[in-house]
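1. Have a look; sequence and predicted model below, questions after that.
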Amino acid sequence: MHYRMNKSIVLIFCMTIIVTFSQAQISLKKLKKAVTGESVSTEEVAAGLKEALTNGVSKGSDLVSALDGYYKNPEIKIPFPPEVKQVETKLRQVGMGSEVDKFILALNRGAEDAAKEAKPIFVSAIKQMTIQDAWSILRGEKDAATQYLKKTTTAQLTEKFKPIIKQSLEKTNATKYYSDLVNAYNKLPFVQKVNPNLDDYATQKGIDGLFVMIAKEEKVIREDPAARTSDLLKKVFSQK
């Protein structure tokens, strides 16, 4: 009887040690995972962010390059150049409102047309993103990746985008309409002559609109698990 009791005690003691050791192993694994982040590598984070940005750029570009992508989107619709707002106001006062509207439509059509060519420019820029910024972007604000892309690529994008949108503005007759409007305005009595650069204005507004839509797509991927359409995206964004 005494022997059986001792044997039972030893067995219980051994089982307790095994269970305790197993629990300690699990805790150590969790601690190691939390401290080292071994569940996802920095390479995976960088790849995931690039995939997310590429998805956002693709969707954003597709949205704005569609018919009325700019024109019927109040967030990014390109208005008459504000620095010469008096031109629009005066021309509408003298009965040229329909001509002004025609120009605004052509201006936005030009941006929509140019946006079709913007996607590969953005994708190329995304590929240049360094791994060092990966974790800070992942754990940053809802538009951190978009802001990073904006900060590091705007100058290059402007240089490449400007000739594209210049060609598109000519294609949609926006340049001609604008020239006609400015010439008509400059012929009015008692007005100060104007001639701002339409290409610069349209380029900047076109790029701004693209970034607005890209930021929206990034926000969706960050907040909505259903928008993470690959295993890599699910793995990376689960780390936040």
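-> The structure has been received and is ready for your questions.
2. Could you use CA atoms for every contact and neighbour count after this?
-> OK.
3. Not counting sequence-adjacent ones, nearest residue to residue 58?
-> residue 119 (6.3 Å; CA to CA, 6 or more residues apart in numbering).
4. these two touch, right, that neighbour and residue 56?
-> No. Counting by CA atoms under 8 Å, residue 56 is not a contact partner of residue 119; they are 10.2 Å apart.
5. okay, the two: which has more neighbours?
-> residue 56 (23 against 20; other CA atoms under 10 Å).
6. Could you pull up the residues touching the more buried one?
-> 213-215, 217-218 (CA atoms under 8 Å, 6 or more residues apart in numbering).
7. how about a cut-off of 10 Å?
-> 50, 62, 146, 211, 213-221 (CA atoms under 10 Å, 6 or more residues apart in numbering).
8. what's the spacing between the helix or strand encompassing residue 21 and its chain's center?
-> Element membership for residue 21 (DSSP states H and E) is helix 2-36. Centre-to-centre, helix 2-36 and its host chain are 50 Å apart (CA atoms, centre = their mean, to the nearest Å).
9. just stretch 156-171 next, same as before
-> In terms of CA atoms, centre = their mean, the centre of stretch 156-171 is found 19 Å from the chain centre.
10. One more to weigh against that first structure:
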Amino acid sequence: MLPKSLILIAPLMLCAATFQDALNSAINTTSSTQKSTPTNSLTSQSSATSGVKEALSLGAQQAISLLGKEGGFLNNSAVKIPLPASLKPVATAAEKLGGKRYVDDFSKSMNTAATKAIPKTASILSDTISSMSVEDANAIVKGSNTAATDYFKTKSGTKLLSAIMPIIKESISENQVMSSYQSLKGFAGESSVISGVSNNALVGQASSIAKGFGLGDAVPSGDESIEDYIGRKTLDGLFYMIAEKEKALRSNPLSSGNAIIQQVFGK
């Protein structure tokens, strides 16, 4: 038979043991949570970064593929480079006098120059994606429908312009753009004389446009040359196509067929 004193303290010993077990369990649970939370967070951040990079890559690849093929700019009304506003009066006059083909030739020469330049953007876009930080990726996931495209513009806009300008200048130096412009200007001036239309204002306007585009005298300070105009419009088209792809992926991640993109943008 157990001593009376032992019988009295047994419940106390049992309670103490139970409390210690509970305390140990709580400590272990807290420790496990503290260890797993950073890991889960890192996994989530890694997934976000991978998803954004995949989305950017898809957008860039599709844009370059579509714009870099023959007629990529010319046959796409959303990105087709229009005649500069300052040239439209001459173009309108030429069309009225039966010279629409001269206007079309000039438009085609500009858009062809843009198409030739687009493949040069591939490596820069790829490098921009590779250098993306976790912070950048998280901001893009939480950002607007074009946050990834805006990231491209900010991080690589200047580099992209520098990369495509030599190709555009080469197209101009080969007289594709310049000869088309001169043909348009010449037709508008000569036809207005033949038809009896006063051409003084038209010829003066054409001369002014030539200087503004760098096709005649020196370009006045602050004016945009034709090559700068084409370069700017080329990047506008590129970013437009990337933005369209980004918006499509965000609205329907399943369409990508990519598990990581679906995980990140499907939330």
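-> Structure's in. What do you need? Because the structure is a prediction, the values reported are computed rather than measured.
11. TM value for the aligned chains?
-> Once superposed, the chains reach a TM-score of 0.75 (TM-score structural alignment, normalised by the length of the first structure), with 211 aligned residues with a CA RMSD of 2.9 Å.
12. circling back to that earlier point, just curious, which of the contacts of residue 56 of the first structure is nearest to residue 15 of the first structure?
-> residue 221 (46.5 Å; CA to CA).
13. Do a quick rundown of the helices in the second structure.
-> 4-67, 88-96, 100-117, 122-130, 134-142, 147-173, 176-194, 200-212, 226-251, 259-265 (DSSP state H).
14. so what's the aligned partner of residue 138 of the first structure in the second structure up against?
-> Here residue 138 of the first structure is matched to residue 141 in the second structure, going by TM-score structural alignment. Listed by CA under 10 Å, 6+ apart, the contact partners of residue 141 of the second structure are 48-49, 51-52, 147-148, 250, 264-265.
15. Who's the closest spatial neighbour of residue 66 of the second structure, skipping the chain neighbours?
-> Nearest to residue 66 of the second structure is residue 72, by CA to CA, 6+ apart, at 5.8 Å.
16. Count the neighbours of the one you found for me.
-> 23.
17. dump the residue contacts of it.
-> Neighbours of residue 72 of the second structure in contact, by CA under 10 Å, 6+ apart: 63-66, 79-80, 111-112, 114-116, 118, 237.
18. Would you mind listing which of those residues are buried?
-> 63-64, 66, 79-80, 111-112, 114-116, 118, 237 (16 or more other CA atoms under 10 Å).
19. what do we get in the second structure for residue 149 of the first structure?
-> Checking TM-score structural alignment: residue 149 of the first structure goes with residue 152.
20. now residue 158 of the first structure
-> Using TM-score structural alignment, residue 158 of the first structure sits opposite residue 161 in the second structure.
21. and its match, how many neighbours?
-> 18.
22. now do the one 10 residues further on
-> Here the number of neighbours of residue 171 of the second structure (other CA under 10 Å) works out to 21.
23. same check, this time on the one 10 residues further on
-> The local packing of residue 181 of the second structure (other CA under 10 Å) involves 25 other residues.
24. Show me what it aligns to in the first structure.
-> By TM-score structural alignment, residue 181 of the second structure lines up with residue 178.
25. List the contacts of the residue nearest the centre of the first structure.
-> The C-alpha lying nearest the average C-alpha coordinate of the first structure belongs to residue 214 (CA atoms, centre = their mean; 2.4 Å). Counting by CA under 10 Å, 6+ apart, residue 214 of the first structure makes contact with 53-61, 63, 143, 145-147, 208, 220.
26. Generate TSV for the contacts of residue 141 of the second structure, with neighbour count as supplementary columns.
-> Formatted as TSV, those follow (neighbours: other CA atoms under 10 Å):
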residue	neighbour count
48	25
49	25
51	22
52	25
147	19
148	26
250	22
264	20
265	19
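27. Redo those as CSV? Include distance to residue 127 of the second structure.
-> Converted to CSV, the contacts of residue 141 of the second structure look like this (distance: CA to CA, whole Å):
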residue, distance to residue 127 of the second structure
48, 18
49, 15
51, 16
52, 14
147, 18
148, 14
250, 23
264, 22
265, 23
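28. one step back: what lines up with the residue nearest to residue 66 of the second structure in the first structure?
-> In the first structure, the residue matched to residue 72 of the second structure (TM-score structural alignment) is residue 69.
29. and its match, how far is that from residue 157 of the first structure?
-> 20 Å (CA to CA, to the nearest Å).
30. now residue 166 of the first structure
-> Residue 166 of the first structure is 14 Å from residue 157 of the first structure, by CA to CA.
31. anything in contact with each of those two?
-> In contact with both residue 166 of the first structure and residue 157: residue 203, using CA under 10 Å, 6+ apart.
32. Closest one to residue 34 of the first structure out of the contacts of residue 214 of the first structure, please.
-> Distances from residue 34 of the first structure to those, taken by CA to CA, are shortest for residue 145, at 23.4 Å.
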